[in-house]
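Asks: I need the structure of the sequence given here:
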Amino acid sequence: MTWVFWALLSAAFAAATALLAKVGVSGIDSNLATAIRTTVILVFTWAIALGLETHHGLAEIGRRSWLFLILSGICTGLSWLCYFRALQLGPASSVAPVDKLSVVLVIFGAWLFLGEHITPLKIGAASLITIGAAMLAFA
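Replies: Coordinates of the predicted model:
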């Protein structure tokens, strides 16, 4: 299975996440909802790591990887807190497209910070994503 398969599966689960979270966040504090979701993710992912016995690699992780994984985790948590608050306040069909502007930010961040190649086609596609997200969010 290629990265495309896993990316499409990720998109399907992300869509389900938005729909399920919109229903789940109604009537409760969005921060509490995020904490519940995060706890489920914590238990679920550690169960997978333990079940597949990949946890043995913990001792081999270098300082740089730890630092960037911790920073990534903090950003994930902040993203989820903001996302759940946005879902609580707005329609899922508007919140999700704006959230997906992260795709555009990743394209340009990967170019600036990771040295990934950017082409006119990618710039055009990122522009279309931006326009599409705005149209979906505010239509």
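Asks: going forward, measure contacts between C-alpha atoms and count neighbours the same way
Replies: Noted.
Asks: Any chance you could spot the residue sitting in the middle of this structure?
Replies: residue 76 (6.9 Å; CA atoms, centre = their mean).
Asks: quick one, which residue of the chain lies the farthest from its center?
Replies: Most remote from the centre of the chain, using CA atoms, centre = their mean: residue 59, at 26.8 Å.
Asks: one step back: so the residue nearest to the centre of the chain versus residue 83, what's the distance?
Replies: Going from residue 76 to residue 83 by CA to CA, to the nearest Å gives 10 Å.
Asks: quick one more, to check against the first:
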Amino acid sequence: METSSNLWWIYALLSAFFAALTTIFAKIGVANIDANLATALRTLVIMPIVWGIVLAQGNISQLTTVSTRTLIFLTVSGIATGCSWLFYFKALQLGKAAQVAPIDKSSVVMTILLAALFLHEPLTSKVIVGGLTIVIGTLILLL
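Replies: As a prediction, the model looks like this:
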């Protein structure tokens, strides 16, 4: 039986799968509506689901133990997420999903660079080659 520390990749694959579904459903959903309104509606759907999970798991009591530092970084992360969603929905409204998605996923390369800069994660040759491969693949899909 696998430990929870080895299950990260299953969650990552599920994340990728649902991100793909998000793109398809969002592309259809923004066809006849303002992209910002579409983002706001999607956010209304997400909030009760996530809070429902927190309540069902009994994790609401941890709310009182959240540090100021954690709250600041989660707030800034939330702002970045909101900006990402707003720009993503506008891009989907204006462009093709098969072109928007690869550019959006180039965030992997940006994450690698920012993780090296701010989190001091190593830029090994494997990481560099993998990042360059993502960039090349994105360019191939766009050309």
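Asks: before we move on, the earlier item: against the second structure, what's the mean shift for whatever helix or strand the residue nearest to the centre of the first structure lives in, could you check?
Replies: Per DSSP states H and E, residue 76 of the first structure falls inside helix 63-89. In this overlay with the second structure, the average offset of helix 63-89 of the first structure from its partner residues is 0.2 Å by mean CA distance after the TM-score superposition for the first structure.
Asks: before we move on, what about stretch 35-47 of the first structure?
Replies: Mean deviation for stretch 35-47 of the first structure: 0.6 Å (mean CA distance after the TM-score superposition for the first structure).
Asks: so that stretch matches what in the second structure?
Replies: The aligned range for stretch 35-47 of the first structure in the second structure is 40-52, by TM-score structural alignment.
Asks: now stretch 91-104 of the first structure
Replies: The aligned range for stretch 91-104 of the first structure is 96-109, by TM-score structural alignment.
Asks: All the strands of the second structure, residue numbers only.
Replies: Applying DSSP state E to the second structure gives no strands.
Asks: what's the spacing between the match of stretch 35-47 of the first structure and its chain's center?
Replies: 15 Å (CA atoms, centre = their mean, to the nearest Å).
Asks: For the equivalent of residue 87 of the second structure over in the first structure, give its distance to residue 113 of the first structure.
Replies: Residue pairing (TM-score structural alignment): residue 87 of the second structure is matched to residue 82 of the first structure. With distances taken as CA to CA, residue 82 of the first structure is found 24 Å from residue 113 of the first structure.
Asks: Those two: who's more crowded?
Replies: Here residue 82 of the first structure and residue 113 are compared on neighbour count by other CA atoms under 10 Å; more neighbours surround residue 82, at 16 against 9.
Asks: what sits against residue 22 of the first structure?
Replies: Applying CA atoms under 8 Å, 6 or more residues apart in numbering, we find residue 22 of the first structure in contact with 84, 87, 88, 92.
Asks: Mind filtering those down to those shared with the second structure?
Replies: For the contacts of residue 22 of the first structure, the subset whose aligned partners also touch in the second structure (both residues aligned by TM-score structural alignment, their matches' CA atoms under 8 Å) is 84, 87, 88, 92.
Asks: which among the residues you listed gets closest to residue 2 of the first structure?
Replies: For those, the residue nearest residue 2 of the first structure by CA to CA is residue 92; the value is 29.5 Å.
Asks: Next, count neighbours for the closest one.
Replies: Residue 92 of the first structure has 20 neighbouring residues, counting by other CA under 10 Å.
Asks: ok so, going back, can you mark which positions in the helix holding residue 76 of the first structure are buried?
Replies: For helix 63-89 of the first structure, burial by neighbour count (16 or more other CA atoms under 10 Å) applies to 80, 81, 82, 83, 84, 85, 86, 87, 88.
Asks: Please apply the same query to stretch 118-130 of the first structure.
Replies: Burial within stretch 118-130 of the first structure, assessed by neighbour count using 16+ other CA under 10 Å, is assigned to 126, 129, 130.
Asks: Tell me which residue of the second structure lines up with the first one.
Replies: In the second structure, the residue paired with residue 126 of the first structure is residue 131, using TM-score structural alignment.
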